[in-house]
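J.: Have a look at this prediction, sequence included:
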Amino acid sequence: MNSIVERLKEVRSQIENACQQCNRSPDSVQLLAVSKTKPASAIRALYQAGQRSFGENYLQEALSKQQELKDLEALDWHFIGPIQSNKTRDIAAHFAWVQSIDRVKIARRLNEQRPNSLPPLQVLIQVNIDDEASKSGVAPDEVAHLAASIAQFPQLTLRGLMTIPAATTSAKAASESLSAMQSLYSELASQYPTVDTLSMGMSNDLAPAIAAGSTMVRVGTALFGARETT
């Protein structure tokens, strides 16, 4: 697992360098390790190296890892995948964050099913910034309505926005998408005092996302290596 620890150091260095390039503090950007399809042993190795926040896309896989890693304290689990109605109860009970809310129905179910013994679920609205049919998320002009609904749910705390921009070879198109997200985020933050998180940027676009104002980057491949294929 030494290679994973070395990759963690490299990713942290990339974040620090990207922040320096745009005169931001490295502390202003959180690293979320996207651990989907990777074994619990890899998560444990990163935990021992100081990483605490992990993102999972698949519920049953995540629950299995959580059980295997239950001896670790202060693990911060984020659900970042599409959400089906029949999965909301387990998501509400076993995650600290949900980054992929795109419907009032899902928000309502998460609110109703969040155990009272736990603090409110920290949530992000997923935005389909490039209007891709293959991706989940609300259209930019639907953000305000969904945010207003979430703000009424006592077991949810609205923290901001998440997006997965379209893969493109055009630096201009990518920059426009990132800039549009930053504008949406700034508008939302001006209306809701709890909003402080813009989850944007992955292994291949970490630096431009940080330059555009991202406060959380979701990194999988650069930490764990390529996803397993079957």
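T.: Perfect, I can see it now. Numbers count the residues shown, from 1 in each chain.

J.: C-alpha from now on. contacts and neighbour counts both.
T.: Fine.

J.: How many residues are close by residue 2?
T.: A total of 10 residues lie near residue 2 under the criterion other C-alpha atoms under 10 Å.

J.: what residues are up against it?
T.: With contact set as C-alpha atoms under 8 Å, 6 or more residues apart in numbering, residue 2 has no partners.

J.: and it, how far is that from residue 9?
T.: 11 Å (C-alpha to C-alpha, to the nearest Å).

J.: same check, this time on residue 207
T.: 16 Å.

J.: which one of the two has more residues nearby?
T.: Neighbours were counted for residue 207 and for residue 9 using other C-alpha under 10 Å; residue 207 has more, 21 against 14.

J.: Quick check: that one touching residue 15?
T.: Yes. Taking contacts as C-alpha atoms under 8 Å, residue 207 lies within contact range of residue 15: 7.1 Å.

J.: try this one side by side with the last:
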Amino acid sequence: MPPRTASDPGPLALVVEDESGIADILVAYLQRDGMRTQRAVDGPSALRLFGQLRPDIVLLDIHLPGMDGVDVLKAIRSDSDTPVIMVTALADDVDKLLSLRMGADDYVVKPFSPAEVVARVRAVLRRTGARPAETRAAPIRVGRLVVDMEAHGASTVDDDGTLHPLPLTLTEFRLLACLASQPRRCFSRSHLIETCLPESDALDRVIDSHLSKLRRKLQDAGQEGLIETVRSIGYRLWPGP
């Protein structure tokens, strides 16, 4: 996609919705709020447009012809951190948790207020606002751990500089990136939930479970003891002396 200029009306939203009436309303409200829009009516066309346009945010219906919205989300998350808001007619907690666990940034249930959807789009864009490519952040290095925020991956590094990628889930990466952003700082469980699982309504024990799995993967990679528990408070990344 060509670089954005000052004359561009705003962020580009890809609306993936097979019900034309709903899509029309969403597009109208988004454009009235100053955003650019593109539309897709099924999963395959959504992925094709996503690859061509690289939108700033995606509004993605779960129940689509040709390809389920959750599968579209999975395909998007395989190579991109673009914000995604899932839309569905079913207030089903299982679907909600599945989508959020796979990396959705928010979730709305039909029928909804179009104005509220626009407000959520703006909130997600503020929270996840991406930096321009020319200001690409350098990877975070903590001891033998390397966390690359732009590539959305983490690795361990040998003495000769060889990187060994860690097989992390999205939530595990978010937790590790948060801890690595300020080594030796203790992050409370509530802070980790708010930062890494903002829409999940997760309990403290859910964070404990994710951290346990993350520790095990770090231990398998030769990084035992890197994450410390601070009793009654939370966790910190402690790279040693």
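T.: Arrived safely. A quick note: this is a predicted structure, and the numbers were derived from the prediction, not measured.

J.: Could I get the TM-score for this pair?
T.: Once superposed, chain against chain, the TM-score is 0.30 (TM-score structural alignment, normalised by the length of structure 1); 99 aligned residues with a C-alpha RMSD of 4.6 Å.

J.: List the buried residues of the helix or strand hosting residue 126 of structure 2.
T.: Per DSSP states H and E, residue 126 of structure 2 falls inside helix 114-128. Of all the residues in helix 114-128 of structure 2, those buried under the rule 16 or more other C-alpha atoms under 10 Å are 114, 117, 118, 120, 121, 122, 124, 125.

J.: now these as CSV including distance to residue 28 of structure 2?
T.: Putting these into CSV (distance: C-alpha to C-alpha, whole Å) gives the following:
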residue, distance to residue 28 of structure 2
114, 9
117, 12
118, 10
120, 16
121, 14
122, 15
124, 19
125, 18
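
J.: before we move on, the earlier item: return the list of helices and strands in contact with the helix holding residue 126 of structure 2.
T.: Packing partners of helix 114-128 of structure 2 (3 or more C-alpha pairs under 8 Å, 6 or more residues apart in numbering; DSSP states H and E): helix 20-32, strand 106-109.

J.: ranking these by burial, who's on top?
T.: strand 106-109 (a mean of 20; mean count of other C-alpha atoms under 10 Å).

J.: Report all helices and strands that it contacts.
T.: Taking 3+ C-alpha pairs under 8 Å, 6+ apart as the contact cut, strand 106-109 of structure 2 packs with strand 84-88, helix 93-101, helix 114-128.

J.: all helices of structure 1, in order?
T.: Residue ranges of the helices in structure 1, as given by DSSP state H, are 2-21, 40-48, 59-68, 88-94, 104-113, 143-150, 171-191, 206-211, 221-224.

J.: Nearest to residue 158 of structure 1 among these would be which one?
T.: Judged by C-alpha to C-alpha, the one of the helices of structure 1 that comes nearest to residue 158 of structure 1 is helix 143-150, at 6.6 Å.

J.: What residues of that closest one count as buried?
T.: For helix 143-150 of structure 1, by 16+ other C-alpha under 10 Å, it's 143, 146, 147, 150.

J.: thought the second one was touching residue 104?
T.: Which is residue 146 of structure 1. Yes. Applying C-alpha under 8 Å, one finds residue 146 of structure 1 in contact with residue 104, separated by 6.2 Å.

J.: returning to that earlier point: looking at the helices of structure 1, which is buried most?
T.: helix 206-211 (a mean of 22).

J.: Out of the buried residues of helix 143-150 of structure 1, which comes closest to residue 97 of structure 1?
T.: Closest to residue 97 of structure 1, out of all of those and judged by C-alpha to C-alpha, is residue 150, at 13.9 Å.

J.: isn't the closest one right up against residue 104?
T.: Yes. The pair residue 150 of structure 1 and residue 104 qualifies as a contact (C-alpha under 8 Å) at a distance of 7.4 Å.

J.: Now do the buried residues in the longest helix seen in structure 2.
T.: When structure 2 is parsed with DSSP H, its longest helix is helix 204-220. For helix 204-220 of structure 2, burial by neighbour count (16+ other C-alpha under 10 Å) applies to 207, 211, 214, 215, 217, 218.

J.: So the fifth one versus residue 207 of structure 2, what's the distance?
T.: Applying C-alpha to C-alpha, one obtains 15 Å for the distance of residue 217 of structure 2 from residue 207 of structure 2.

J.: do the same with the third one
T.: Residue 214 of structure 2 sits 10 Å away from residue 207 of structure 2, taking C-alpha to C-alpha as the criterion.

J.: so whatever helix or strand residue 60 of structure 2 lives in versus strand 84-88, what angle?
T.: Assessed by DSSP H and E, residue 60 of structure 2 sits inside strand 57-61. Following axes from the mean of the first three to the mean of the last three C-alpha atoms, to 10 degrees, one obtains 20 degrees for the angle between strand 57-61 of structure 2 and strand 84-88.

J.: If you count contacts, what does strand 57-61 of structure 2 end up packed against?
T.: strand 12-16, helix 69-77, strand 84-88.

J.: how about 7 Å then?
T.: Counting contacts by 3 or more C-alpha pairs under 7 Å, 6 or more residues apart in numbering; DSSP states H and E, strand 57-61 of structure 2 is packed against strand 12-16, strand 84-88.

J.: okay, now residue 229 of structure 2: neighbour count?
T.: 16.
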